[in-house]
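**Student:** Fold the following, please.
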Amino acid sequence: MVESRVDSNLLQNAHVASEIFELRPDYRVILLLVEGISPGSSDDASEALLQEAEASVKNLLSKYPTTEIPHIAAWREAYKAFGAKPQKTQNSLEALMRRAKNGLPRVNRLTDIYNAISIKHQIPLGGEDLDKYNGSPFLIRATGQERFQTFSSGEPTTELAAPGEPIWCDDTGVTCRRWNWRQGPRTALSDDTTRVLFILDALEPLSDDALLRGADELTSALQRISPEVRVSQRFIGTSA
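**Tutor:** I've put the predicted structure just below:
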């Protein structure tokens, strides 16, 4: 693994505010910075991962309704705790699981890989294009004055984050609302993305080891398609 000084600084300066841990002391996150990714269309390798993930969906849904899958249920409770209605604002893992019932979308190689890892390891997983990112990531609870650039009915629009909701930000502004609900278009991945900050979120009952396994498999999958990738990683939690 080759780690650049820029990578080290970006991850070292990342932080999660204390009020997040007051809301959920069991919250942990892995920040995974990957550079040198080779963009490309969906291929046999990404298809194999998607099929494996789809099989895991069938297995889980044979045991639980979607809302009672353990890590999804934990995130639904977390959303309720900051005032969101999880039936209307689903965390990214639940939203992807619901799509996966009828087959995961095939988008491009990068998106297919991280969608598959999210499903297989039951981890809410987001990606930010580092070429569009400004500074280090930080997670705080909103005051209600933070502006969020998004789209509505295909048109650019600006929303205000709701008071108390967790928001991921960079030095320019909000990058993702409600912890892992909706990413802003400014830093969204594209077919040309080669540098990504992946955010892997966990609550109990998901263990640290399970979270690390998800990060390791994502790293391995990206290294198989781009052997020259450079990877840096940081774990943040109450004990780290």
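
**Student:** contacts, neighbours, all on C-alpha from now
**Tutor:** Fine.

**Student:** can you pull out the helices in this protein?
**Tutor:** 5-12, 18-23, 44-61, 70-81, 92-100, 109-121, 208-225 (DSSP state H).

**Student:** Here is the second sequence; please produce its structure so I can put it next to the first one:
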Amino acid sequence: MEIKVDKRIVDQFDNVQIGVLVVKGLTNDYKNNYDEIDGLLKAAEKSVNDHFKDKEITEDETIIRWRGIYSQFGAKPSKFRCSIESLCRMVTSEKNDYQIRRINPLVDIYNYISLKHRIPVGGDDTDKVEGYIWLTVADGTEEFSVLNSGEKEFACEKEVIYRDEKEVLCRRWNWRESNKTKLDDTTRNVCLFVEGVSVYSEEDMRGILGEMAELVRKYCGGEASISVLNSNNLKLEI
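**Tutor:** Have a look, this model is predicted:
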């Protein structure tokens, strides 16, 4: 399977660094490790609450960058929030008891990494991907299966999407994952994406990927490999 980044993405947006963690042969269910992963998330949630104690979420440098990117491809950032802004709003909201919902080890691990480093992270079950994974620009004809419902909709023209050969895997770069490739307790092979722009170097991305890889190995097993896609390297074969 090939993972690739459309050259238009790296040409349009500043210093795009897409960290890729591929893990094969893992087990994605909670047995004896829920409390440990829950503890990691609680620590990250506290860190986020401390970080935003004296400032607004929209004053965070990373979130400012992503809001600008969303505006560039036509998504109003006050309506469509990047994944890290959504997570930060969840854990700073009294309505959500200052925490995010626990889902399964893989999702909880990548949410922990996302909160700790305040960077968008997502992923796909690669056994459900058809052909390839491509970060590209939508032409408005691409179909999308809404998460947890399977209802169909279409990407908007010019929005940034992940897609495979058949349909959209994630809308608005990191706004909403597809129902098609969601991570659940049947997932055995996965590709996780850490999305850096502007303020993140390739070295930063490799450090974050390495940390996430160790957690996935510890709690889910499997064989892991890390790579970074950027303007110097637009394709990866897995």
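
**Student:** Can you give me the TM-score here?
**Tutor:** Taking TM-score structural alignment, normalised by the length of structure 2 as the basis, the two superposed chains have a TM-score of 0.88; 226 aligned residues with a Cα RMSD of 1.7 Å.

**Student:** related to what we said a few turns ago, let me have the helices of structure 1 in JSON lines, extended by distance to residue 33 of structure 1 and mean neighbour count.
**Tutor:** Listed next are those as JSON lines, based on distance: least, Cα to Cα, whole Å; neighbours: other Cα atoms under 10 Å:
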{"stretch": "helix 5-12", "distance to residue 33 of structure 1": "7", "mean neighbour count": "14"}
{"stretch": "helix 18-23", "distance to residue 33 of structure 1": "22", "mean neighbour count": "14"}
{"stretch": "helix 44-61", "distance to residue 33 of structure 1": "20", "mean neighbour count": "17"}
{"stretch": "helix 70-81", "distance to residue 33 of structure 1": "24", "mean neighbour count": "18"}
{"stretch": "helix 92-100", "distance to residue 33 of structure 1": "20", "mean neighbour count": "19"}
{"stretch": "helix 109-121", "distance to residue 33 of structure 1": "13", "mean neighbour count": "23"}
{"stretch": "helix 208-225", "distance to residue 33 of structure 1": "10", "mean neighbour count": "17"}
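
**Student:** so what's the equivalent of residue 135 of structure 2 over in structure 1 up against?
**Tutor:** For residue 135 of structure 2, the aligned position in structure 1 is occupied by residue 139, per TM-score structural alignment. Shown in contact with residue 139 of structure 1 (Cα atoms under 8 Å, 6 or more residues apart in numbering): 15-17, 20, 166-169, 179.

**Student:** And residue 26 of structure 2, by the same measure?
**Tutor:** By Cα under 8 Å, 6+ apart, the neighbours of residue 26 of structure 2 are 187-189, 220-223.

**Student:** Looking for the alignment partner of it in structure 1.
**Tutor:** Match for residue 26 of structure 2 (TM-score structural alignment): residue 37.

**Student:** Not counting sequence-adjacent ones, nearest residue to its match?
**Tutor:** Distances taken as Cα to Cα, 6 or more residues apart in numbering put residue 194 closest to residue 37 of structure 1, at 4.5 Å, once the chain neighbours are dropped.

**Student:** ok, the contacts of residue 26 of structure 2 in structure 1: which stay?
**Tutor:** Among those, the ones still in contact in structure 1 (both residues aligned by TM-score structural alignment, their matches' Cα atoms under 8 Å) are 187-189, 220, 222.

**Student:** Quick one: those as a markdown table, columns for distance to residue 30 of structure 2 and neighbour count too.
**Tutor:** Listed next are those as a markdown table, based on distance: Cα to Cα, whole Å; neighbours: other Cα atoms under 10 Å:
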| residue | distance to residue 30 of structure 2 | neighbour count |
| --- | --- | --- |
| 187 | 13 | 21 |
| 188 | 14 | 19 |
| 189 | 17 | 21 |
| 220 | 9 | 20 |
| 222 | 15 | 18 |
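
**Student:** burial of the residue nearest to residue 34 of structure 1 when sequence neighbours are not counted, as a residue count?
**Tutor:** Spatial nearest neighbour of residue 34 of structure 1, chain neighbours left out: residue 231 (4.6 Å); criterion: Cα to Cα, 6+ apart. Applying other Cα atoms under 10 Å, we find 21 residues neighbouring residue 231 of structure 1.

**Student:** What lines up with the residue nearest to residue 37 of structure 1 in structure 2?
**Tutor:** Per TM-score structural alignment, residue 194 of structure 1 is aligned with residue 188.
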